[in-house]
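Novice: kindly return the folded structure for what I paste below:
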Amino acid sequence: MMHTLEVDLGDRSYPIYIGAGLLEQQGLFAPHVAGRTVMVCTNTTVGPLYLERILGTLQLAGAKAAHSVVLPDGETYKDWPTLQRIFDALLTQHCDRKTVIVALGGGVIGDMAGFAAATYMRGVPFIQVPTTLLSQVDSSVGGKTGINHPAGKNMIGAFYQPQAVVADIATLNTLPDRELSCGLAEIIKHGAIADTDYLLQVEQWMPRLLARDAEALALVVKRSCEIKADVVSKDEREGGLRAILNFGHTFGHAIEAGMGYGQWLHGEAVGCGMVIAAQLCLRMGRLSADEAARLKKIVIEAKLPAIPPALGVDRFLELMAHDKKNDAGAIKYVLLSGLGKASTSPADEALVRQTLTDLGAGA
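Specialist: Predicted coordinates for the structure are as follows:
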């Protein structure tokens, strides 16, 4: 069974297709690639598994020519030199403004290919084909594209919506366990910020999700995409509401940057970041002890870290000062007022320091 959702953004609206075996469904790609040149961006891990398959599908869908560029795998390569390799491939193949870029991979490939699409010849179409759980439930939807800077994650980028998102659940069968847990972090986040019934379902289904039950995975991908699509349709460029999707990310991005990109995976950092944020909410009287403990329990059950690295409190605050949500130099946190209710807010620095210290983040 295939689920179809719509991200409602007026003339930039697009479908999300969720199901097993979608990489072979040429009808999903034909409306976007027929008669056009296609450049598939992938990496050295995903390429050997699925590149030839997607190239064949695109050719059957009517692509005039189908090329590919294979990038090194990992967050550490989400940078200018690696992005340049995409532009080199596009220019070598004489790709024009009608060329369609296809992002085949996880969040790093989706972000980089999307940013290349946003900027090559001032904008060409692209399609997201996410192959990790994290990218299927989160990063492939919403149009955030970009690369990292040593001073902060995703600091260079653009809002640029895809033509379609094709999420083939079958690709999750080849996903390493650690990457599967990373996707669960974003799923937990969606329940924590917007839907307590969904959070309960995720909690109850955790054994099925870890066992890669196809039905359970398809349903959580669908529900997470529904939550994110609803938020994005109301606030495409993160002027207000959309910032709640960054719950756990202010602390998480600091962990990623402070440890060195790739040492902690994004979902691992977000999972731990949610635990830190929940403890801060507890100190502020916004969450009960039971709610904070429950969220931490779910994170641990997803096989995600709940203890932050000992970066040092000052270093944490320095890194969080680069967060994109910040306003006039003040760090803005995504906080919960009970599970299922999120908003952005400043927080007293003394409370943040005490929270980080108590959780073991002090050097």
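
Novice: every contact and neighbour count from this point should use C-alpha atoms.
Specialist: Will do.

Novice: next secondary structure element downstream of the helix or strand hosting Ile127?
Specialist: Per DSSP states H and E, Ile127 falls inside strand 126-130. Going down the chain from strand 126-130, the next helix or strand is helix 133-134, by DSSP H and E.

Novice: longest helix anywhere in this protein?
Specialist: Determined from DSSP state H, the single longest helix within the chain is helix 214-234.

Novice: I'd like the structure of this one too, to check against the first:
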Amino acid sequence: MSRAPISETMTAPVTVGVSLGDRSYDILIGPGLVAKAGAELARRLPGVRAAIVTDANVAAHHLEAFQASLSASGVDAQPIVVAAGEKSKGFDTLQEVVSGILEARLERGDAVVALGGGVVGDLAGFAAGIVRRGMLFVQAPTSLLAQVDSSVGGKTGINTPHGKNLVGVFHQPQLVLADTDVLDTLPAREFRAGYAEMAKYGLIDRPDFFAWLEKNWQAVFDGGDARVEAIAQSCRAKAAVVARDEREAGDRALLNLGHTFGHALEAATGYDGSRLVHGEGVAIGMALAHRFSARLNLASPDDAARVEAHLSAVGLPTKLSDVPGGLPGAERLLTYIAQDKKVARGALTFVLTHGVGQSFVARDVPSSQVLAFLEESLRP
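Specialist: You can find the predicted model right below:
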């Protein structure tokens, strides 16, 4: 598939299409989309009613404006506000959301709108996928991580004590509205965490994009055209993979670069966002994946050093010792890795690399090699 060129300037908003036959949808990216949300829903889903699932933090900043936009276009919407944080991605909060949707008397042809970050999107999308055996779903991601990753592709779900995202469904949205203005309200830490997912696309198979980020990351953080460009490039990368492999039967697994290590770290810290948020786990995981690849003589140590240098430059953690509060031993970490949903019949699967932009899926990775690498990585 041809790729849009990386440019230094662009006019926003832009549209990125996700091609899935009769379930295709658009990702709209640019400023001011919260104000346009009602018009977009009324035009694309005429007569729809909605539940707006959001969290307390996002509600304080954006719910009033978002609901006003829907109301102005004649879209009746009922807000459902949940507690902020990863711990809301569980059965108790799912039941709360499902009850709110049913109490609003919404029908199968109505929509669940996720106004929030990855937690809200995963939670609301799962609810949309199971209530009345499948309702319409709209993503309005308010974090960088959600705009470039979790809002695109239809993966929804919740966590359990056994691991992250182990219960869920594939349920594609009808529309994604990525308002780049709302990112200005993010704490710096959350923006950096989302940037890790953005860098991931360059490290998978777009080395030119990674090089562009090395040069332009500060402009992406500052906002404007560079931010829109980077988000659009990330969404194009993910949309292309999703179109080829919607249900992660093949090369969609490449999108898990850094995630097998990262999810294990999140589980090891009890999903405590004060210690580690998802994007930080992914950043450490990507650095580990490149170092592990070098240890296995699959890639040059220079590539691992380059990746670590860039992630460190933007303020992301890259080492196990960067996780505050300490971690359990290597054997316990390996247990979390073995529980990850990317394990098939007990064999460990990792996304490894032959260099920047040359990632591949490695199956049947010996657990003894992973254990030795973890022991080495945990040493001061």
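
Novice: and the TM-score between them?
Specialist: The TM-score (TM-score structural alignment, normalised by the length of the first structure) is 0.96; 360 aligned residues with a Cα RMSD of 1.3 Å.

Novice: before we move on, the earlier item: average distance between the strand holding Ile127 of the first structure and the second structure?
Specialist: In the superposition against the second structure, strand 126-130 of the first structure averages 0.4 Å from its aligned positions (mean Cα distance after the TM-score superposition for the first structure).

Novice: what is that strand packed up against?
Specialist: Under the contact criterion of 3 or more Cα pairs under 8 Å, 6 or more residues apart in numbering; DSSP states H and E, strand 126-130 of the first structure touches strand 100-105, helix 107-119, strand 164-168.

Novice: CSV please, covering those and showing distance to Arg208 of the first structure and mean neighbour count.
Specialist: Listed next are these as CSV, based on distance: least, Cα to Cα, whole Å; neighbours: other Cα atoms under 10 Å:
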stretch, distance to Arg208 of the first structure, mean neighbour count
strand 100-105, 24, 28
helix 107-119, 23, 27
strand 164-168, 18, 26
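
Novice: Leu295 of the first structure is nearest to which of those?
Specialist: Leu295 of the first structure lies closest to helix 107-119 among these, at 24.2 Å (Cα to Cα).

Novice: by contact count, what packs against that closest one?
Specialist: Applying 3+ Cα pairs under 8 Å, 6+ apart, one finds that helix 107-119 of the first structure makes contact with strand 37-43, helix 80-92, strand 100-105, strand 126-130, strand 144-149, strand 152-159.

Novice: show me what Gly90 of the second structure aligns to in the first structure.
Specialist: Counting by TM-score structural alignment, Gly90 of the second structure corresponds to Asp79 in the first structure.

Novice: mind putting the helices and strands packed on strand 126-130 of the first structure into CSV with distance to Thr92 of the first structure?
Specialist: Listed next are those as CSV, based on distance: least, Cα to Cα, whole Å:
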stretch, distance to Thr92 of the first structure
strand 100-105, 14
helix 107-119, 15
strand 164-168, 26
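
Novice: among the ones you listed, which comes closest to Met284 of the first structure?
Specialist: That would be helix 107-119 among those, by Cα to Cα, at 32.9 Å.

Novice: which other residues reach the closest one?
Specialist: 41-43, 74-75, 78, 83, 86-87, 101-104, 123-126, 128, 130, 132, 134-135, 139-140, 143-147, 157-158, 160, 162 (Cα atoms under 8 Å, 6 or more residues apart in numbering).

Novice: quick revisit: how about the strand holding Ile127 of the first structure, aligned to which bit of the second structure?
Specialist: Under TM-score structural alignment, strand 126-130 of the first structure corresponds to residues 137-141 of the second structure.

Novice: and the matching stretch, how far from the chain's centre?
Specialist: Mean C-alpha position of stretch 137-141 of the second structure versus that of the full chain (Cα atoms, centre = their mean, to the nearest Å) differs by 13 Å.

Novice: give me the contact list for it.
Specialist: By Cα under 8 Å, 6+ apart, the list of residues contacting stretch 137-141 of the second structure from outside reads 111-118, 121, 125, 128, 147, 151, 172-179.

Novice: rerun at 7 Å
Specialist: Stretch 137-141 of the second structure has contacts (Cα atoms under 7 Å, 6 or more residues apart in numbering) with 111-117, 121, 125, 128, 147, 151, 173-178.

Novice: what do you get for stretch 267-276 of the first structure?
Specialist: Residues external to stretch 267-276 of the first structure that are found in contact with it (Cα under 7 Å, 6+ apart): 182-183, 185-186, 247-249, 251-253, 255-256, 295-296, 299, 304-308.

Novice: onto which residues of the second structure does it map?
Specialist: Matched against the second structure by TM-score structural alignment, stretch 267-276 of the first structure falls on residues 279-288.

Novice: stretch 177-196 of the first structure too?
Specialist: The aligned range for stretch 177-196 of the first structure in the second structure is 188-207, by TM-score structural alignment.

Novice: okay, angle between the strand holding Ile127 of the first structure and strand 100-105 too, please.
Specialist: Interaxial angle of strand 126-130 of the first structure relative to strand 100-105 (axes from the mean of the first three to the mean of the last three Cα atoms, to 10 degrees): 20 degrees.
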